[in-house]
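> here is my input, please return the structure:
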Amino acid sequence: MTITDPSTATSSSFASINPRTGAVVASHPIAGEAEVAAAVARARTAADWWSGLSFAERKGLLNAWKGEVTRRVGELAAIMQAETGKPHGDAMLECALAIDHLAWAAGHAGKVLGRHKVPSGLVMANQKATVEFRPLGVIGVIGPWNYPVFTPMGSIAYALAAGNAVVFKPSEYTPGVGVWLAETAAEVFGQPVLQVVTGLGDTGAALCRSGVNKVAFTGSTATGKRVMAACAETLTPVLIEAGGKDALIVDEDADVAAAVDGAVWGANANAGQTCAGVERVYVHERVYDDFLAQVIARTKEVHATNDADAKIGPITMPSQIDIIKRHIDSAIADGGKAVLGGPESVGDRFVQPVILVDVPETSSAVTEETFGPTMTVTKVASMDEAVALTNASKYALGSSVFSKRNGMRIAERLRVGMTAINGVITFAGVPSLPFGGVGDSGFGRIHGPEGLKEFTYAHAITKQRMKPLLALTTFQRTEKAEEQLGKLITMLHGRGSKK
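Take a look at the predicted model:
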């Protein structure tokens, strides 16, 4: 059992546990309110220095950190593997994606955020109008355990590139990853621009109430609501990346083999512990039987074991085991059928892949996030039905569509933050695309230009270039000027179509 509950930790420290073996990985301090406040205070001083650098200077330092992380990526992957239990190859892939995002953020911050001209319009033609996006100050980042490098770096890298300092509270299941990132950053920056505070839920709550300028949270929807409530006490804005119940849609003209490959990987990679992973599959009736036969055969090749070369590892958070089992039991009790695996697939640490069919849309296996290696496969008569069922979920994070001719048309109808056409979760690997959801999946965006702007505020400036043709913002305004304004507005905007 992972020692993360305050009742099993000491008053000053807790242990991270290898979920494969149950062995202690390391012990870490529990930061209380005083320690969190001290970290934020140090970050404020560092933020003054960091924000005073030019975009080019910050880019140079961020690229130096990127180089350090890249050269020592084996260390980071090893810590991640020990703390999460995921295969080494998956840990390396996660690190590689995070490094690529760091490079993009550092290289594009100046262009996206730097002061630039915007149109003034005819009424204010005498004004030069510009806008720039300024750093907020200190950003608190609360990270998840399932992708403990890639996901928080989507906030950390972009916040740093925008000129902020960061105080990072990693998950209590993966604290070593956060410590490693902060230590390597300190070696390069020489200033506490990125700090880590380890601990349990109370540490995260203290960070929310510490007076940081924004909190970026990734985790469950329920915890996200608690984060929002805590931040509301100090009117601290939040970015919430919460749960998902992502759907994969297979059209009648789809490459079935490719759709099967995507479904198997999307549902089972990282032992299904992926917020944007595949949990629901809607398949056109004309290819349903073929798809189901292939997806069962392919999934039989995937096993969760303690072997180093296993394709998937253990369930990292022990309490998730009960949720996975409950959803499988509920699906069967509600009239569904397990065509691969079943309740017996759930072990103490490992869960084998499960495929469920004929599960009612009202079952918790369909409506709630499972976060395990399971999928429900549902036959649909049309893409209209597939779209309606996809959009019926309270979650709206990612999605996938497999179709040779209609992929874009289907994707554009989905109420989700992201869609991959003829692929699965590919949007997460594109640094220039925003990542985030709507509904119970949260709000705000990481990655891309939107991810950079998420950690800034807009500063607008107007500068008079010449005397105004119409002196309007003065008590000396004349009746003639008002008449001329009326004529100008009529000329510019009075020719709209009549209904």
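> CA atoms for contacts and neighbours, from now on please.
Will do.
> how about the helices in the stretch 151-300 of the chain?
175-189, 201-208, 221-232, 256-268, 288-299 (DSSP state H, counting those that start in this stretch).
> mind putting those helices into JSON lines with mean neighbour count?
JSON lines is the format used below for the helices of the stretch 151-300 of the chain (neighbours: other Cα atoms under 10 Å):
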{"stretch": "helix 175-189", "mean neighbour count": "19"}
{"stretch": "helix 201-208", "mean neighbour count": "23"}
{"stretch": "helix 221-232", "mean neighbour count": "17"}
{"stretch": "helix 256-268", "mean neighbour count": "23"}
{"stretch": "helix 288-299", "mean neighbour count": "17"}
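> how about T376, secondary structure?
strand (DSSP: H, G, I helix; E, B strand; the rest coil).
> now do the contacts for it.
E279, R280, V281, I355, L356, V357, V359, A365, V366 (Cα atoms under 8 Å, 6 or more residues apart in numbering).
> got it, and E57?
By Cα under 8 Å, 6+ apart, no residues touch E57.
> how close does it get to T184?
Separation of E57 from T184 (Cα to Cα, to the nearest Å): 18 Å.
> again with N146
N146 sits 21 Å away from T184, going by Cα to Cα.
> next one: D251
Distance from D251 to T184, by Cα to Cα: 47 Å.
> need the residues that contact stretch 423-433.
For stretch 423-433, the external contacting residues (Cα under 8 Å, 6+ apart) are 97, 100-101, 104-105, 259, 262-263, 266, 276-277, 398-402, 418-420, 435, 447-449.
> filter these down to the buried ones, ChimeraX style.
A single ChimeraX command selects the buried members of the contacts of stretch 423-433 (16 or more other Cα atoms under 10 Å):
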select :97,101,104,105,259,262,263,266,276,277,398,399,400,401,402,418,419,420,435,447,448,449
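> mind checking which of the contacts of stretch 423-433 land in strands?
When these are checked against strands (DSSP state E), the matches are S399, S400, V401, F402, A420.
> how about the contacts made by the closest residue to the last one other than its chain neighbours?
Spelled out, that is A420. Spatially, and ignoring its direct neighbours in sequence, A420 is nearest to S400 (4.7 Å; Cα to Cα, 6 or more residues apart in numbering). Neighbouring residues of S400 by Cα under 8 Å, 6+ apart: A247, L248, I249, A411, T419, A420, I421, N422, G423, V424, I425.
> reformat the residues you listed as TSV; add distance to K128.
Shown next, in TSV, are the contacts of S400 (distance: Cα to Cα, whole Å):
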residue	distance to K128
A247	48
L248	48
I249	49
A411	40
T419	39
A420	41
I421	43
N422	46
G423	45
V424	45
I425	43
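> my guess is T84 contacts Y173, does it?
Yes: contact criterion Cα atoms under 8 Å: T84 and Y173 qualify, at 7.5 Å.
> one more to line up against the first:
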Amino acid sequence: MEVIEEIVRTQREYYYNGETKSYAFRKQKLETLRKVIKEYEPEVLKALKEDLHKSEWEAYTTEIGFLLEEIKFTLKHLKEWMSPERAKSPVTHLGSKSYVHREPYGVTLIIAPWNYPFQLQIAPLVGAIAAGNCAVLKPSELTPSVSAVIAKMIREVFPVNYIAVVEGGVDTSTELLKQSFDHIFFTGSVPVGKVVMEAAAKQLIPVTLELGGKSPAIVNKDANLNLAAKRIMWGKFTNAGQTCIAPDYLYVHSDVKKALLEQMAQVLVEFYGEDPLSDEKYGHIVSDRHFHRLKQFLNDGDVLIGGQHKERERVIAPTIMDNVSWEDPVMQEEIFGPILPVLEFTDIHTVIDDVRRRPKPLALYFFSESEKMQDLITSSISFGGGCMNDTLMHIVSPYLPFGGVGSSGTGSYHGQASFEAFSHQKSIVKQTTKFDFAFRYPSAKNGLKMIKRIMG
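Down below sits the predicted model:
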């Protein structure tokens, strides 16, 4: 605890000397971060293989490459984002100029999850650096190899009084949440998100919470079934389903259910071969606890595809289940694994009602050739973000803010949204001294009459 307190104290002292706020400083530190990520690429790939059995292709595209693209985009636009934004002035402010300045919060805390342990630790850091903050990083203890690499990498290039890494378990997180940070950025589960928000509320610390929920994939009868099958299977079984925006369940029109499932079975073989459990491209479950939690879900319906598993390797084959209901345990919580329950519908309004009755999902995916149907889904259901005729791809664009709504999160990031997430918008009025409106003062004759004329 004393070490954590000392880190926060020294970071606050360093922040107040003003060095982190200049454009030159921020640019140089982002370039340093990009360089060290490239240098540590082999170690990061090795660590991701050890912790999650991620293939080099998946690890690079979803973690390393993602970050390099994010840094490149940020460097390209940083000066523009930092510039004070001119705002209009109303008639009551005649003669003045109005601006919005984006200033850093100060000393920030970034808590990362285990499913994309490198990307989801460093991506918020890009925003924190770009906005001019200091940061304390807390990697997940469930991915110890990645945590060790992050600690080694960051300590090599950044002083502790600027960017620090604090490793450890729940006790460490608890102590961190007692500190007087200026902003907390948390990615993880809804239950832990509530703990973070409660701790932050005690000190009125602003938070960004990137959580999860049961994100549906909905396939209408007019969908392109071949592409729907490929894109749903890719979105669901990347990282063995351990993705916060993965399709959590599939709602398919009864007219095309049989055809879609046949296509999905073919795609599974195309992606992972006849024996996915032995395929090097396929990920493993992060821990024994999560493996056994997921294994229990296999009893909640009829396994149509997959279901095989190996406990020692903590791997469960891509699994599609039929004959499940909203009352089954598999539909009561976010699955966060390679199991996809299938529900069918005949009326899209039934689907809309079912999704509305439950907590707002982080993502939603709808497959249909009809613009009218796409607009109906977009306008009728509240969700964090999503795709029409695809999965996951909305998270890849640096031009789109990513975040949840309601129980799936608060706040957003990526691209400019990351800069905004770690910035306070400070409003400034530069008032003229060439003249003055005397009627605004209580001593003015007929002042109220003039104010009513202007403001009424």
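> any idea what the TM-score is?
TM-score of the superposed chains, computed with TM-score structural alignment, normalised by the length of the second structure, equals 0.91; 450 aligned residues with a Cα RMSD of 2.4 Å.
> about what we covered before: ok, and the contacts of S400 of the first structure in the second structure?
When you map the contacts of S400 of the first structure onto the second structure and apply both residues aligned by TM-score structural alignment, their matches' Cα atoms under 8 Å, the shared contacts are A247, L248, I249, T419, A420, I421, N422, G423, V424.
> which residues touch V283 of the first structure?
I249, V250, D251, E252, F291, V377, T378, K379, V380, A386.
> what's the match for it in the second structure?
V283 of the first structure maps onto V252 in the second structure, with residues paired by TM-score structural alignment.
> cool, and T462 of the first structure?
Match for T462 of the first structure (TM-score structural alignment): V429.
> thinking G372 of the first structure is in contact with A269, fair?
No: applying Cα under 8 Å, one finds G372 of the first structure not in contact with A269, separated by 9.4 Å.
> if you count surrounding residues, which of the two has more?
For G372 of the first structure and A269, the more surrounded residue by other Cα atoms under 10 Å is G372, and the numbers stand at 31 against 22.
> distance of the aligned partner of the more buried one in the second structure relative to K295 of the second structure?
Aligned by TM-score structural alignment, G372 of the first structure pairs with G337 of the second structure. Computed as Cα to Cα, the G337 of the second structure to K295 of the second structure distance reads 10 Å.
> same question for A148 of the second structure.
With distances taken as Cα to Cα, A148 of the second structure is found 29 Å from K295 of the second structure.
> do Y40 of the second structure as well
Remark: distance between Y40 of the second structure and K295 of the second structure (Cα to Cα) = 35 Å.
> neighbour count for the two, which is higher?
Per other Cα under 10 Å, whichever of Y40 of the second structure and K295 has more neighbours is K295, with 18 against 15.
> helix or strand for that one, which one?
K295 of the second structure belongs to helix 288-297 when assigned by DSSP states H and E.
> what are the contacting residues of that helix?
Residues from elsewhere that reach helix 288-297 of the second structure (Cα under 8 Å, 6+ apart): I285, E311, R314, V315, I316, P329, V330, I335, G337, I339.
> and E58 of the second structure, what pairs with it in the first structure?
Matched across to the first structure, E58 of the second structure falls on D90, judged by TM-score structural alignment.
> before we move on, back to that, tell me the one of the contacts of S400 of the first structure nearest V138 of the first structure?
Of all the contacts of S400 of the first structure, V138 of the first structure sits closest to I425, with 30.3 Å by Cα to Cα.
> the closest one: neighbour count?
20.
> so it versus A103 of the first structure, what's the distance?
20 Å.
> now M153 of the first structure
11 Å.
> coming back round to it: contact partners for the match of T462 of the first structure?
Contacts of V429 of the second structure (Cα under 8 Å, 6+ apart): S96, K97, S98, Y99.
> kindly reformat those residues as TSV containing distance to V267 of the second structure.
Below are those laid out as TSV (distance: Cα to Cα, whole Å):
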residue	distance to V267 of the second structure
S96	63
K97	60
S98	57
Y99	54
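> how about L211 of the second structure, what's its match in the first structure?
Match for L211 of the second structure (TM-score structural alignment): A242.
> tell me how far that match lies from I332 of the first structure.
Distance from A242 of the first structure to I332 of the first structure, by Cα to Cα: 27 Å.
> the two - which one has more neighbours?
Just comparing A242 of the first structure and I332: by other Cα under 10 Å the higher neighbour count belongs to A242, 27 against 20.
> I figured the more buried one hits G442, correct?
Yes: assessed by Cα under 8 Å, A242 of the first structure is found in contact with G442 at 5.2 Å.
> so what sits against both of the two?
In contact with both A242 of the first structure and G442: T221, using Cα under 8 Å, 6+ apart.
> if I look at the aligned partner of L397 of the first structure in the second structure, how far off is H394 of the second structure?
Alignment note (TM-score structural alignment): L397 of the first structure maps to L362 of the second structure. Using Cα to Cα, we find L362 of the second structure at a distance of 12 Å from H394 of the second structure.
> which residues are common contacts for those two?
Common neighbours of L362 of the second structure and H394 (Cα under 8 Å, 6+ apart) are G385.
> who has more neighbours out of the two?
Taking other Cα under 10 Å, L362 of the second structure and H394 do not tie; L362 has more neighbours (28 against 18).
> contact partners of the helix or strand where D375 of the second structure lies?
If you go by DSSP H and E, D375 of the second structure is part of helix 371-380. Residues outside helix 371-380 of the second structure that contact it (Cα under 8 Å, 6+ apart): I352, F366, S368, M388.
> buried ones among those residues?
Using 16+ other Cα under 10 Å as the burial test, the contacts of helix 371-380 of the second structure include F366, S368, M388 as buried.
> what would those look like in a markdown table with distance to F185 of the second structure?
Output for these, formatted as a markdown table (distance: Cα to Cα, whole Å):
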| residue | distance to F185 of the second structure |
| --- | --- |
| F366 | 29 |
| S368 | 35 |
| M388 | 29 |
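> out of the residues you listed, which is nearest to P159 of the second structure?
Set against P159 of the second structure, the nearest of those by Cα to Cα is M388 (44.2 Å).
> and the gap between the closest residue to A365 of the first structure other than its chain neighbours and L136 of the first structure?
In space, and not counting its chain neighbours, A365 of the first structure is closest to H327: 4.7 Å by Cα to Cα, 6+ apart. From H327 of the first structure across to L136 of the first structure, the span is 42 Å (Cα to Cα).
> neighbours around the alignment partner in the first structure of Q28 of the second structure, how many?
The equivalent of Q28 of the second structure in the first structure is G60 (alignment by TM-score structural alignment). Look at G60 of the first structure: counted by other Cα under 10 Å, it has 14 neighbours.
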